[in-house]
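In: pasting the structure only:
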């Protein structure tokens, strides 16, 4: 029987072990999509406890705790203390067998704190105290943890109205790890959401543009896009339920926009027309600025309206959707391509049923301008686990070029999430190593080593133009 999470965790063959230990493990991390709070990096935040570091804002854990029968006050409540929340998480931990949280959590304890004991009610207090003691040391600050995991660059997720002051502060501090903003204009796209007119007022204020018409919004957005470029941004991201290809005219979009500013209800067609026009505008701006664009699609968000009203978004009440969007996606990408405005693009699906859709879609728009211009993104959210990542890698392998893949990202709010890169690299090396051992791939050590190092780091470094 193999030991749980030993040095060869997930590595089933000698070739897999050689690829990981000699090649993947040594590569730095480029975390090109995350949700870290820039202020915490800028101020080198010190964590008061493992509860703050581990459970604060982690809707994955909250979701598991609720499923285990834990009261909400121990997840998001303010009337319970750090130990009480951690204790409830420790009680939940044994029930997460076969859930990726069990692997994530123990890999984080091991790699950050050197703790190899399994977390459960019996070990909870000991682990809690040991983690908290270590968190008082300088190397366990926000920046210290980034250094510990050999992070070279992170891209945060930022709204167009953000002033990026903390990115500037971080740069000017001389911190050796790059923190780059990434443009996420969802609030400007989601015209049907409450508060849209108020958001337009904020956008107008920060851009110095009075927004009364759609053309004003375009002007304001372009000014902010330029501001992001000046502050190092090279990457955008869009969270969309699906893709849109409804025909529209400029006059129709103007009418739709003005109706939204007046608070009038929009039809489903009008909403879809506007989102089509908006995303096309963003694609054009990204191409002109030589950015990479990302599309995360397929989530049904905020399903529980009662809890949304109580806690807000991103608190663990989202799920996988079913959207018949392949043709609209094709039309949208083709529209940009015909105009010479299709920049480097990464597509992520939340529903794994669409893996092959994306793996084949990207092949339609590769144009030879750079290796892997169109990318099928790593297993996202509910697919960010052993089975989901394996399926994504295999779909990309058989329908594209795995060797040109830009690899893993954390998509996380946590400074302890970097072992997800290790997990991904172990899985990658295991898939390749097993194929070598089965005779499905040649034992070409030089080519295999290059492939592993490229997917782990080199491809991302060359692709995103952060340097």
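Out: All right, it came through fine. Here the structure is a predicted model, which is why all the values come from computation and not from measurement.
In: C-alpha from now on. contacts and neighbour counts both.
Out: Will do.
In: so which elements touch the longest helix along the chain?
Out: Ranked by residue count and defined by DSSP state H, the top helix of the chain is helix 268-289. Here helix 268-289 touches helix 186-189, helix 214-230, helix 250-261, strand 292-297, helix 326-338, going by 3 or more CA pairs under 8 Å, 6 or more residues apart in numbering; DSSP states H and E.
In: got a list of contacts for the helix or strand that the longest one is followed by?
Out: To tie it back to what came earlier, the one meant is helix 214-230. Per DSSP states H and E, helix 214-230 leads on to strand 235-240 as the next helix or strand towards the C-terminus. Contacts with strand 235-240, where a contact means CA atoms under 8 Å, 6 or more residues apart in numbering, come from 157, 181-186, 286, 291-299, 464.
In: put this next to the first one:
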């Protein structure tokens, strides 16, 4: 019987162990998509305790606690911090076989050197030790990033953000680049005219302009796109149910925009056409600048109206959707490719039933000029667990070139989430190591396989995003 979470955790063969410990373990991290706070990084924030660091915005944990019958006041309410932590500790033993069980204990080990299992009996001691460490200078958020070997961070930022915290980080000379990513989802969300007009008002304010027409709107969005580029941005991101690729005319979109500015509700056909027009425009701007565009597809968000009204979005009430992805995704990419306006693109899938659809779609639009131009992105959200990662890696291996994969990202709001890269790397090494020992891959090519592992862990992302200067010993 193997010990829990020992040095060979998830590594089932000697070759897997060799690949992990000799090739993967010391590779640094590029976190090219996350939801970390640039303000907290710029201010070198110090957490008050482990509750703030762990439960402050982690809807993964909130979902588990709700399922365990824990009252909402211990998650999003105003209960004392230690009481909240105790409720999480009581929940942890019930998370066995959920990735939260692994992540919780990996984080306790990697950041705090705590090897005890978290439960109701150990909660007090773990709370005190972890919280005491978090209050020391060595555990400021900048040092948490350094501790995990992070070399670049891409945050997720609204077009109306002034990016002042990114500027401060540049001015302060923080050695880990913290770059903005352009996330214009609110700019193409006309479902709620009031919310859309609020976004337009913010855009007017940040651009010091009046936006009365659709051309005005595009002009000022383009100015923000340009501003983001001036701040080092080279990545965009969209979180969508599906890709929108309806046929439309400019006149139709101008009418829709006029209706929205008048506060009028538009119909479903108009909605989809407006989204299609905006999505295509953003993609063309990304191509002009040579950015990488990312599409996170398939989430059915805000299912619980009661909690949405009480607390807003992103509180753990989202799920996997069953949207039809293939036809529109093909049309969207094809339209850009036909016009020679298709930039580097990463497509992320949330529905495991669609893995092969996404993996084969990525292969349709590579151009023979850019290595891995269209990527089938890492397993994300509900799929960034053992089975989900294996399924994504297998689909990509079977349908494309996993050796050119840009690897893992955190997609997290937590500064303690970087052991997810270790989790991914162990799973990756186990897949390759097992196939070597099964005779499915050649043992005499182990040095080459080790290089593939290193590339997937770090080098491919560094090259793909244009940060190859981060690669040591090139």
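Out: That came through, no problem. Quick caveat: nothing in here was measured; it's all calculated off a predicted structure.
In: can you calculate the TM-score here?
Out: Remark: TM-score between the superposed chains equals 0.99 [TM-score structural alignment, normalised by the length of structure 1]; 466 aligned residues with a CA RMSD of 0.8 Å.
In: coming back round to it: looking at the helices and strands packed on helix 268-289 of structure 1, which is nearest to residue 308 of structure 1?
Out: Nearest to residue 308 of structure 1 among those is helix 186-189; the distance by CA to CA comes to 16.9 Å.
In: so residue 25 of structure 1 sits right up against residue 424, yeah?
Out: No: Residue 25 of structure 1 is beyond contact range of residue 424, at 10.7 Å (criterion: CA atoms under 8 Å).
In: more neighbours: which of these two?
Out: Per other CA atoms under 10 Å, whichever of residue 25 of structure 1 and residue 424 has more neighbours is residue 424, with 24 against 16.
In: on that earlier part again, deepest-packed of the helices and strands packed on helix 268-289 of structure 1, please.
Out: Comparing those by mean neighbour count (mean count of other CA atoms under 10 Å), strand 292-297 ranks first with a mean of 22.
In: what's the helix or strand following that strand packed up against?
Out: Later in the chain than strand 292-297 of structure 1, the nearest helix or strand by DSSP H and E is strand 299-300. Applying 3+ CA pairs under 8 Å, 6+ apart, one finds that strand 299-300 of structure 1 contacts strand 319-320.
In: the strand it packs on vs structure 2, average offset?
Out: Compared with structure 2 after fitting, strand 319-320 of structure 1 deviates on average by 0.6 Å (mean CA distance after the TM-score superposition for structure 1).
In: residues in structure 2 aligned with that strand?
Out: Using TM-score structural alignment, strand 319-320 of structure 1 lines up with residues 319-320 of structure 2.
In: ok, and what's touching the matching stretch?
Out: Outside of stretch 319-320 of structure 2, the residues within contact range by CA under 8 Å, 6+ apart are 298-301, 303, 350-351, 382.
In: likewise for stretch 41-58 of structure 2?
Out: Here stretch 41-58 of structure 2 makes contact (CA under 8 Å, 6+ apart) with 61-62, 75-76, 81-82, 84-85, 127, 130-132, 134-137, 139-142, 165-166, 168-169, 315, 413-416.
In: what separation is there between the aligned partner of residue 344 of structure 1 in structure 2 and residue 287 of structure 2?
Out: Using TM-score structural alignment, the partner of residue 344 of structure 1 in structure 2 is residue 344. Distance, residue 344 of structure 2 to residue 287 of structure 2, using CA to CA, to the nearest Å: 8 Å.
In: those two: which is more packed in?
Out: Taking other CA under 10 Å, residue 344 of structure 2 and residue 287 do not tie; residue 344 has more neighbours (23 against 19).
In: quick one: that one from residue 462 of structure 2, how far?
Out: Per CA to CA, residue 344 of structure 2 is found 14 Å from residue 462 of structure 2.
In: do the same with residue 263 of structure 2
Out: For residue 263 of structure 2, the distance to residue 462 of structure 2 (CA to CA) stands at 45 Å.
In: looking at those two, which is more packed in?
Out: In this view residue 263 of structure 2 and residue 462 are compared by other CA under 10 Å, and residue 462 has more residues nearby, 22 against 15.
In: can you tell me the SS state at that one?
Out: Under the three-state scheme (DSSP: H, G, I helix; E, B strand; the rest coil), residue 462 of structure 2 adopts helix.
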